[in-house]
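Trainee: Generate coordinates for the sequence data below:
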Amino acid sequence: MADAAPGLALIVQSGGFDRVHYAFALAAAAAAIGRPAILFVTGRALPVLTPEPGWHALDPADDGSPPAARERYLAERGLATLAELVDSCGALGVRVIACELGWRSLGHDAAPPTRPELRVETAGLVTLLTTAGPGWQMVFV
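Mentor: Reported below is the predicted structural model:
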């Protein structure tokens, strides 16, 4: 596939609402223009992948506001909310990998239930590195 667009792999480690929001925005944008995208989610960002508490359990936004307040702020301005971006990533086929080590670091012996619309797989860094092919861009968020 010499003509294929290079993929985008995002390592989402920060649990800050704004960082997680932007990672999902980047992944959705890449997928929307035909670029393969992977979200490798780990650490304090992992709650975004769960149905409950989901993104509500993320760390505050950069301005210190709680996730629910930041989500309302985005919605009031007609901007894509994190909830909408999560749905978009699922619909656009963004590959989502939840880090097995990350789950364990949060005290889970096994991966908890995840959002079904995202088709989350639990794996590790080797899976990320073997999936992201030569020429892919890798961004740490």
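Trainee: all contacts plus neighbour counts: C-alpha atoms, from now on.
Mentor: OK.
Trainee: how about the strand or helix carrying L85: buried residues?
Mentor: Using DSSP states H and E, L85 sits within helix 82-91. For helix 82-91, the neighbour count (16 or more other CA atoms under 10 Å) marks L82, L85, V86, D87, S88, C89, G90 as buried.
Trainee: One more sequence to fold, the one below, so I can look at both together:
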Amino acid sequence: MSVLMYDVGITLSDCSWERHHHAFTLACSFLALNRSVLIFAGGRSVLTLSEKMEGLDGALSDDLLKARQIPSLRELRDAIISLGGAFMACETGMKMAGLSSDDLMAGIRVRGMVSFLTEVGSHPIMTL
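Mentor: I've put the predicted structure just below:
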């Protein structure tokens, strides 16, 4: 079995809406420059990969973001997927957040940190 390799790895380590928004904006920017991105959601940050996308600290409303012409977190997440980026949810984080794989949006792989590190290889990793 071949292992996918990504140009950039981004790890999320908490459930801060603002950090996730920044990380997703950064990922979209890398993808726009044709650099492949893998985002690993660790701890309770897995909440951002759920269908409901609830429980993130400090979330701004979609209405406020729209009024200020800022993409929502969901729009950024969808853009990452449409641009070819990938997400990985931490096995331990899923347990911490009380989620099952059925709670996640389609296409999310549930793996551990070793899988993430393997797929990023020696490329840069950013923790937000």
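Trainee: hmm, back to that, whereabouts in structure 2 does the helix holding L85 of structure 1 align?
Mentor: Mapping helix 82-91 of structure 1 onto structure 2 (TM-score structural alignment) gives residues 73-82.
Trainee: in the superposed pair, what's the mean gap between that stretch and structure 1?
Mentor: Following superposition, stretch 73-82 of structure 2 is found to deviate from structure 1 by 0.7 Å on average (mean CA distance after the TM-score superposition for structure 1).
Trainee: With stretch 86-96 of structure 2 instead?
Mentor: Mean deviation for stretch 86-96 of structure 2: 0.8 Å (mean CA distance after the TM-score superposition for structure 1).
Trainee: State the distance spanning the first to the last residue of stretch 73-85 of structure 1.
Mentor: Stretch 73-85 of structure 1 has an end-to-end distance of 15 Å (CA to CA, to the nearest Å).
Trainee: contact partners of that stretch?
Mentor: Contacts of stretch 73-85 of structure 1 with the rest of the structure, by CA atoms under 8 Å, 6 or more residues apart in numbering, involve H21, F24, A25, A28, W55, E71.
Trainee: who touches the residue most central in space within structure 2 in this structure?
Mentor: By CA atoms, centre = their mean, structure 2 has its centre lying nearest to I39, at 4.6 Å. Each residue near I39 of structure 2 by CA under 8 Å, 6+ apart is listed here: G9, I10, T11, L12, G85, A86, F87, M88.
Trainee: Could I get the full set of strands for structure 1?
Mentor: Ranges of strands in structure 1, per DSSP state E, are 8-12, 37-41, 95-99, 121-123, 137-140.
Trainee: now, of these, which is deepest in the fold?
Mentor: The highest mean neighbour count among the strands of structure 1, using mean count of other CA atoms under 10 Å, belongs to strand 37-41: a mean of 27.
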